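Student: Sharing a model prediction with you, sequence too.
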Amino acid sequence: MSFVQAFFGEKFVSVMADGLAGDGKGNIISEYFEKFKVYNDDFVFGVTGSSRIMETIFDDVERLVNQYPNGRVMGMLANTIGNAKPSDNIDFLTVIMFDLSGESVVGMIQKIGETDISLMAPRGQEIKYLGSGPKDVSADLINAKIASLWKEAGEISDVAQIKNIQLKLNEFVSSQSPSTVNNNVKTFIKFI
């Protein structure tokens, strides 16, 4: 499994992912796997699941981004992921996507085989969170930790504060599920 998380607002996005990757059969194959990629400086795609599946999807996304506008790529990927049938190898796959090419950030999260997606475009000072974590750490527990970290941070004035919250959140999730999440993180921050 994996932990891919993002905080984003109308004018920025900050994505972070741990580096632990497995082969889908319980074997660790990398401590420093890149679980999200940035294409054309304007399209960010992150995914959880086995490394084999991630690499295949990253190749497919690169091909699409080179052929179509970002908004259309998001729609095509959402349709493909929503219509996919979960199997033993990919029942937990979740994707996070961001289109940074417009006037504001548009983010999306979707699980394989589910047509319900969360598509968000924050307004003003609003900051949104998207994330996908290990099955053995409840979303409620992660959300409670986020609320605690926000409260501790006080007023958020820059992306460095958000990155610090993301690091603390990753440390928390990796302490809850050390066999599936580590602290070897990769970060992407962009203002638009």
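Tutor: Received, thanks.
Student: hey, let's count contacts and neighbours off CA atoms from now on
Tutor: Fine.
Student: All the helices of this structure, residue numbers only.
Tutor: In the chain, helices defined by DSSP state H lie at 51-67, 70-83, 139-153, 159-176, listed in chain order.
Student: Need those helices in CSV (columns: mean neighbour count).
Tutor: Converted to CSV, the helices of the chain look like this (neighbours: other CA atoms under 10 Å):
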stretch, mean neighbour count
helix 51-67, 15
helix 70-83, 17
helix 139-153, 14
helix 159-176, 19
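Student: Dump those helices to CSV, plus distance to I96.
Tutor: As requested, those are exported to CSV (distance: least, CA to CA, whole Å):
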stretch, distance to I96
helix 51-67, 12
helix 70-83, 10
helix 139-153, 16
helix 159-176, 16
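Student: Take this one as well and set it beside the first:
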Amino acid sequence: MSFVSVYAMENFVNVVSDGQVTDPTGKITNKNYKKFVKIGQQQFMAFAGNQGLAEQAVKIVPFKNEGYPLSVLAQDLHKQVLTIPVDDASILLAVGGLNEKNEIEVISFSNRTDQKNYFNPKGDEIAYTFLTNTKNNISDEISETKLNQFLSETGYNTSSKAIRAQKKLNDFISDNDSTVNKVTFELNIKKR
């Protein structure tokens, strides 16, 4: 599994993922695999890293129409993820959407660090995070630079503009990493 971008502003959050699953030997096992699920009407979980571990995480967070308290969910999931040795497998997760205060919230974490990234954008503030387990280790800094370049081309303040930039970023990553493909899946959640 390879590349997911999450982009949020005060009124919306987008998730864009590529569709490729590559096993540890480099063999492509799936070209059309969506790397996020809805866990509530207005909430999602996105994932990258080991496919089996991601699917286990999805199973322990069933869809609930009303969703979850996102901070509590992230804390509980992160505790479980940290029990997985990085040398065994990598797992990167993000949960987000509308929280119990009807605000956009995104929290990302992995088994690589005990820190979580928390985003609750206000006004014109932009928040984004990348879940990446790429073969060529394209850094978050490169992804951030390219995303900002694409946002300057597409615009940034609406969901559709941001999704265009996110898809361009996915294409850039795909052109530079064989574990990412150009098949994309997208999810948009808007503030009510």
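Tutor: Structure received. What you see is a predicted model, and the numbers here were worked out from it, not measured in a lab.
Student: TM-score for the pair, please.
Tutor: Once superposed, chain against chain, the TM-score is 0.87 (TM-score structural alignment, normalised by the length of structure 1); 188 aligned residues with a CA RMSD of 2.3 Å.
Student: if we can go back for a sec, out of the helices of structure 1, the one nearest T187 of structure 1 is which?
Tutor: Among the helices of structure 1, the nearest to T187 of structure 1 by CA to CA is helix 159-176 (8.1 Å).
Student: Would you mind giving the orientation angle of that closest one with respect to helix 139-153?
Tutor: 140 degrees (axes from the mean of the first three to the mean of the last three CA atoms, to 10 degrees).
Student: Helix 159-176 of structure 1 against structure 2, how far on average?
Tutor: Average distance, helix 159-176 of structure 1 versus aligned residues of structure 2 after superposition (mean CA distance after the TM-score superposition for structure 1): 0.5 Å.
Student: what's that helix in contact with?
Tutor: Counting by CA atoms under 8 Å, 6 or more residues apart in numbering, helix 159-176 of structure 1 makes contact with 3, 5-7, 14, 16-18, 133, 137, 142, 145-146, 149-150, 153, 156, 180-183, 189, all of which sit outside it.
Student: next one: stretch 92-102 of structure 1
Tutor: 1, 4, 41-49, 70-71, 74, 86, 105-112, 130-132, 135, 192.
Student: If any of the residues you listed are buried, put those into a ChimeraX selection.
Tutor: What follows is the ChimeraX syntax for the buried subset of the contacts of stretch 92-102 of structure 1, where burial is set by 16 or more other CA atoms under 10 Å:
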select :1,4,42,43,44,45,46,47,48,49,70,71,74,86,105,106,107,108,109,110,111,112,130,131,132
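Student: ok, back up a step: of all the helices of structure 1, which lies closest to A121 of structure 1?
Tutor: Once the helices of structure 1 are compared by CA to CA, helix 70-83 is nearest, at 12.7 Å.
Student: how close does that closest one sit to structure 2?
Tutor: When structure 2 is superposed, helix 70-83 of structure 1 averages 2.2 Å from its matched positions, counting by mean CA distance after the TM-score superposition for structure 1.
Student: quick one: that helix to chain centroid distance?
Tutor: Taking CA atoms, centre = their mean, to the nearest Å, one finds helix 70-83 of structure 1 lying 16 Å from the centre of the chain it belongs to.
Student: quick one, that helix and helix 51-67 angle?
Tutor: For helix 70-83 of structure 1 and helix 51-67, the angle between their directions (the same axes, to 10 degrees) works out to 140 degrees.
Student: Now do helix 70-83 of structure 1: which elements does it pack against?
Tutor: Applying 3 or more CA pairs under 8 Å, 6 or more residues apart in numbering; DSSP states H and E, one finds that helix 70-83 of structure 1 makes contact with helix 51-67, strand 94-99, strand 106-111.
Student: what residues does stretch 42-56 of structure 2 touch?
Tutor: With contacts defined as CA under 8 Å, 6+ apart, stretch 42-56 of structure 2 is touched by 1-4, 15, 21, 35-39, 58, 67-68, 89-98, 131-133, 189-190.
Student: N188 of structure 2 versus the residue located most distally from the centre of structure 2, what's the distance?
Tutor: Among the C-alpha atoms of structure 2, the one farthest from their average position, using CA atoms, centre = their mean, is that of T25, at 23.7 Å. Separation of T25 of structure 2 from N188 of structure 2 (CA to CA, to the nearest Å): 33 Å.
Student: so who does N183 of structure 1 touch?
Tutor: N183 of structure 1 makes contacts with D18, G19, N170, E171, S174, as judged by CA under 8 Å, 6+ apart.
Student: For burial, what's the neighbour tally of the residue nearest to S110 of structure 2 when sequence neighbours are not counted?
Tutor: Across the structure, with CA to CA, 6 or more residues apart in numbering as the measure, the residue nearest S110 of structure 2 apart from its sequence neighbours is L92 (4.2 Å). When neighbours are counted by other CA atoms under 10 Å, L92 of structure 2 registers 24.
Student: which one in structure 1 is aligned with L92 of structure 2?
Tutor: Using TM-score structural alignment, the equivalent of L92 of structure 2 in structure 1 is T94.
Student: Please determine how far its match is located from S132 of structure 1.
Tutor: T94 of structure 1 is 7 Å from S132 of structure 1, where distance means CA to CA.
Student: swap in F98 of structure 1?
Tutor: Distance, F98 of structure 1 to S132 of structure 1, using CA to CA: 14 Å.
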